[in-house]
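> got a predicted model here, sequence first, then my questions.
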Amino acid sequence: MTDEGCSDVTSALKSNPSHLRELDLSRNKLGDSGVKNLSDLLKKPKFKLEKLQLSNCSVTEEGYKALASALRSNPSHLIELDLTGNDPGQSGVKQLNDLLQDPDCQLKTLRFLSPAAEKACRYVNRVVGENPFLQRKLNLSGHKLGDTRVNQIAALLQDKHCQLNTLTLSGCSITEKQSLILTSALKSNPSHLRELNLTGNNLGNTGVKHLCAVLKDPHCKLERLRLICCDMTDEGCSDVTSALKSNPSHLRELDLSGNKLGDSGVKNLSDLLMNPQFKLEKLQLVSLYCTAITV
């Protein structure tokens, strides 16, 4: 079915709206036009739909905007909404977030992620009690993730809907191997992240090298990076400074405390600080194993 068929369906339902409780139009080419017709129906007080499924219906930002507007006009009935497989654009997730802030909104289930990311989101919700896609922050500090959880978090990070700007995984027992999985996910979707904290994980120089592939990406706009006590030596520090030399303008805070950087690592940092494009405002190097700091 296309938007034309959706228009006929909504027109028919307008003449007899009060009994329908569940509507599944998934995997049809409704587009924004079809969803806008449906949104006009959702605004009607007599329309008491409880479950609406619109997965893989070619809905974009405009369609999300129309849906959110309609549901704000008549928020009290819908309890389940499935938008999996559509593209909300930059503001689509914000439209959903604004809708969920409405105290009259009764939505209990909202789906718009890939299946793998949805599993990760359910785990995150159990641990931190919030939806990271709507709150923009994810803090799993102190939870030993293991391979299964790391893979789930990676799936969540690379989902096109993910717009996390703060990721804190301090003390999560992340290994060098797992750091490759996480950083590969971040590299596929780097533009939203502004703060990353991997403190207290066993990254080593190899894990830090994986992270440097993200830092080099011109789409990476990271502003705060914490790698405290990550088993890094001067080799890892050299990789970090090399990566930041190629993409220096965004980072404002860097904390490498508790690593064995030595004089060589600090000298590499000193060279980076001389770069006029490097706008760092805060640098922490506590408990370094070096004989002289010449920053």
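Received it, and whenever you're ready, just let me know what you need. Numbering: from 1, shown residues only.

> going by C-alpha atoms from here, please, whenever you check contacts or count neighbours.
Fine.

> burial count for residue 281?
Using other CA atoms under 10 Å, residue 281 has 9 neighbouring residues.

> correction: the previous question concerned residue 234.
Based on other CA under 10 Å, the number of other residues close to residue 234 is 19.

> for it, give me its contacts.
260-266 (CA atoms under 8 Å, 6 or more residues apart in numbering).

> which ones among those residues lie within helices?
Taking DSSP state H as the definition of helices, the contacts of residue 234 contribute 262-266.

> got a markdown table for those residues, with neighbour count and distance to residue 76 too?
Conversion of these to a markdown table gives the following (neighbours: other CA atoms under 10 Å; distance: CA to CA, whole Å):
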| residue | neighbour count | distance to residue 76 |
| --- | --- | --- |
| 262 | 18 | 62 |
| 263 | 17 | 64 |
| 264 | 16 | 63 |
| 265 | 24 | 59 |
| 266 | 22 | 59 |
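
> possible to save those residues as a markdown table with distance to residue 62?
A markdown table is the format used below for the ones in helices among the contacts of residue 234 (distance: CA to CA, whole Å):
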| residue | distance to residue 62 |
| --- | --- |
| 262 | 54 |
| 263 | 55 |
| 264 | 54 |
| 265 | 50 |
| 266 | 51 |
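
> nearest to residue 180, of those?
residue 265 (22.5 Å; CA to CA).

> how close does that closest one sit to residue 284?
13 Å (CA to CA, to the nearest Å).

> could you do residue 170 as well?
17 Å.

> ok, residue 238 next?
Distance from residue 238 to residue 284, by CA to CA: 16 Å.

> which of those two has more neighbours?
Ranked by neighbour count (other CA under 10 Å), residue 238 and residue 284 place residue 238 first, with 20 against 14.

> report the separation between that one and residue 232.
Residue 238 is 10 Å from residue 232, by CA to CA.

> try residue 99
The value you get for residue 99 to residue 232, if CA to CA is used, is 44 Å.

> just the helices in the protein please.
Counting by DSSP H, the helices of the chain are 3-14, 31-42, 61-73, 89-100, 115-128, 132-135, 146-158, 176-188, 204-216, 234-246, 262-273.

> please compare the first structure with the one that follows:
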Amino acid sequence: MSSTTMSTFSFASMAAQLNEEQGISFQDKAETWHNAEDVKAVVEALNSKPTVHFLNLDGNTLGVEAAQAISEALKSHPEFRKALWKNLFTGRLKSEIPLALKHLGAGLIAAGAKLTVLDLSDNALGPNGMTGLEEFLRSPVCFSLQELYLNNCGLGPEGGRMLSEALIDLHKNAKVAGTPLQLRIFVAGRNRLENAGAKAISKTFKVLQTLEEITMPQNSIYHVGVAALASSFKKNPHLRVLNMNDNTLNVRGAAKIAEVFEHTPLLREIDFGDCLLKTDGAYHFAEALEQNHEHLEVLDLGFNEINYDGGLALVTAVQNKPKLRIFNLDGNCFGQAGSAQIVEQMAKAKNSAALQSMDEFVSEEEGEESGAENDGDDNETPENSEDEYNDYLDEEDQEDDGEYDPNDTTEEVDEDDEEDYANENIAEETAYVTSNAFSTKLFNETVNSNKTSNTSDINKNGNKTVVNVSCTPAEFCLSQTPCTLQQFDSLEATNKLQALQNIINQFSDDNHLLLLIFTTLKCAHLSQTSQAALELAVSLYQATFDYAIKTDQESRVLDYYLKQLGLLRSEEHFKSDYNVKSCRYALREAIKSETFANDNIKNTFKIFLDQLDV
């Protein structure tokens, strides 16, 4: 090798080395940092390394004094780029989180850092935590921000409004400074933003116009909020990923999203699974996607109550997408024969391998009975929802300058206190659906054999309960209504938990899971009046999530409990047969256990339960 080549090689190697990211990671150490002494290892690492591009503190718990110590060490790192601080405040008081965040932000502001990635996912921020971020998000540190991750932070509508205002101010400040904000990725799933928060965030998207990925699943957003977001998606023509899984579009929301596709030709991944699109919504999507989006790689429209005709339209629409690798239609109302025909039709396409297996489906007749057809599509929307939707359409026709008006409360949702909310539970139209409800021979025989021994009574809340002199474990598990304390006390078993589990274990798949869930609720229903019922409910909550994790259904079960306990707002109102306040009480006790489920499930429950105390 000549000296010239040697010299070139050395300089190239040095340049590559300089461009490599260098940083510090304490990820998943499960450390508890209260003060400067506790966090000494982090501070020493920051002080000893001349170059620190990232600091990963994921999976630990940080207190105020410890955050202040880290802040001081960060001040000497203007080269800092990535704040990887997800799952960082487990077990911390609400008063601690904003103060800790202010310290961390102050350190980066003093350093003059230029942040590109901020990840605060899986932290119970809420509006209270947002107060610790407001100054930081408006500062020059974030002028260079490209990726923002706030997944599972419990922001709520108010937190969404605060975030929107901070980002709009950040955009304005960065533009004035001559360094326009180029935010590419926005992730804010599982935040209960609702329509009001969605409308606020849409203002931000209209201003930014640089987004390439928007991920906002499970936010209890309905067609009013979806319409607002759709108008803002159109302003971001570089979108490559759009994920609104497990919100509720209905046909009107689907029509608005379908209009977006014309303005976003670069889309690679589209996820509107579990959004109640229904058949007409599928038609809207199929028509909008058929002629364009040849680079589409992922299309997820599972669990949307789409019948065979809508499914066939979608299959036709994707056959000219050569890069399609995932096409999910599972859980729709095709029926067995319809599913077979869709598979057969898709097999004729060059991208046939993209179609995912359809293990769960509902017959078209069942879909019609449950409202899968569009005749009753919007009969169950909230009061004034139609007026709000029309008001929004009127607003959309006017010129929008992108400025968010904090006094605009059109979409604000009144908050009920916990007791009122318990009496008026809310469940989403897309709530937990089973492919085969209780239909086994054992179940039918047991219920039929018990009909003659049960009598009906009305309790003080006006709910029907099953009353008899004694109660077997089978009767307790298989009854479809709450049981009385008298029945619980009369359970004919020395070990009640084992006796109930013996009954539950005779069922499999969805039947087994449903029995676990509702037997838990029956015990939790009595938990404030019976210590024995409380202990049983805690054990059964644990058993339910053990089974959910074992069968990869934790998200499904978590969402269902959130809806059953009125912790997740939605459109369809229903009156629960269970004492929801008592069920929440038992859940609070259950998640105190170190062995309960996993941190993600515990933290999610804590976020929603904590919202009741705000």
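On my side now, so go ahead. Only a predicted model underlies this, so the values are computations on that prediction, with no experimental measurement involved.

> quick check: end-to-end length of stretch 142-151 of structure 1?
Stretch 142-151 of structure 1: ends 17 Å apart by CA to CA.

> can you pull the buried residues of that stretch?
145, 149-151 (16 or more other CA atoms under 10 Å).

> and the ones in helices among the contacts of residue 234 of structure 1, which is closest to residue 254 of structure 1?
Nearest member of these to residue 254 of structure 1, counting by CA to CA, is residue 266, at 12.9 Å.

> the counterpart of the closest one in structure 2 and residue 280 of structure 2: what is the separation?
The pairwise alignment with structure 2 assigns residue 266 of structure 1 to residue 311, based on TM-score structural alignment. The gap separating residue 311 of structure 2 from residue 280 of structure 2 is 11 Å, by CA to CA.

> kindly report the same for residue 287 of structure 2.
Distance from residue 287 of structure 2 to residue 280 of structure 2, by CA to CA: 11 Å.

> between those two, who's got more neighbours?
residue 280 (22 against 15).

> wait, that one sits on residue 309?
No: counting by CA atoms under 8 Å, residue 280 of structure 2 stays clear of residue 309, with 9.6 Å between them.

> C-terminal to the helix or strand where residue 502 of structure 2 lies, what's the next element?
Per DSSP states H and E: residue 502 of structure 2 is located in helix 496-504. Downstream of helix 496-504 of structure 2, the first helix or strand assigned by DSSP H and E is helix 509-524.

> equivalent range in structure 1 for that following helix?
So helix 509-524 of structure 2 sits over no part of structure 1, by TM-score structural alignment.

> need the buried residues of stretch 142-151 of structure 1 in CSV (columns: distance to residue 197 of structure 1).
CSV is the format used below for the buried residues of stretch 142-151 of structure 1 (distance: CA to CA, whole Å):
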residue, distance to residue 197 of structure 1
145, 15
149, 17
150, 15
151, 18
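
> buried sites along stretch 109-127 of structure 1?
111-114, 117-121, 124.

> give me the nearest residue to residue 194 of structure 1, chain neighbours excluded.
residue 222 (4.3 Å; CA to CA, 6 or more residues apart in numbering).

> please report the distance of the residue mapped onto residue 190 of structure 1 from structure 2 from residue 258 of structure 2.
When structure 2 is aligned by TM-score structural alignment, residue 190 of structure 1 is paired with residue 237. Shown here: residue 237 of structure 2 relative to residue 258 of structure 2, a distance of 14 Å by CA to CA.

> again with residue 142 of structure 2
33 Å.

> swap in residue 455 of structure 2?
52 Å.

> so between the two, which is more surrounded?
A count of neighbours by other CA under 10 Å puts residue 258 above the other of residue 455 of structure 2 and residue 258, at 21 against 11.

> give the full set of residues in contact with the more buried one.
With CA under 8 Å, 6+ apart, residue 258 of structure 2 has these contacts: 284-285, 288-289.

> would you confirm that residue 70 of structure 2 contacts residue 104?
Yes: under the criterion of CA under 8 Å, residue 70 of structure 2 makes contact with residue 104 at 7.1 Å.

> okay, the two: which has more neighbours?
Ranked by neighbour count (other CA under 10 Å), residue 70 of structure 2 and residue 104 place residue 104 first, with 26 against 22.

> what's the closest non-adjacent residue to the more buried one?
Using CA to CA, 6+ apart, the nearest residue to residue 104 of structure 2 is residue 71, at 4.9 Å.

> shouldn't that neighbour be within a strand?
No: Residue 71 of structure 2 is assigned helix when assessed by DSSP: H, G, I helix; E, B strand; the rest coil, not a strand.

> identify the residue of structure 1 aligned to it.
So residue 71 of structure 2 corresponds to nothing, using TM-score structural alignment.
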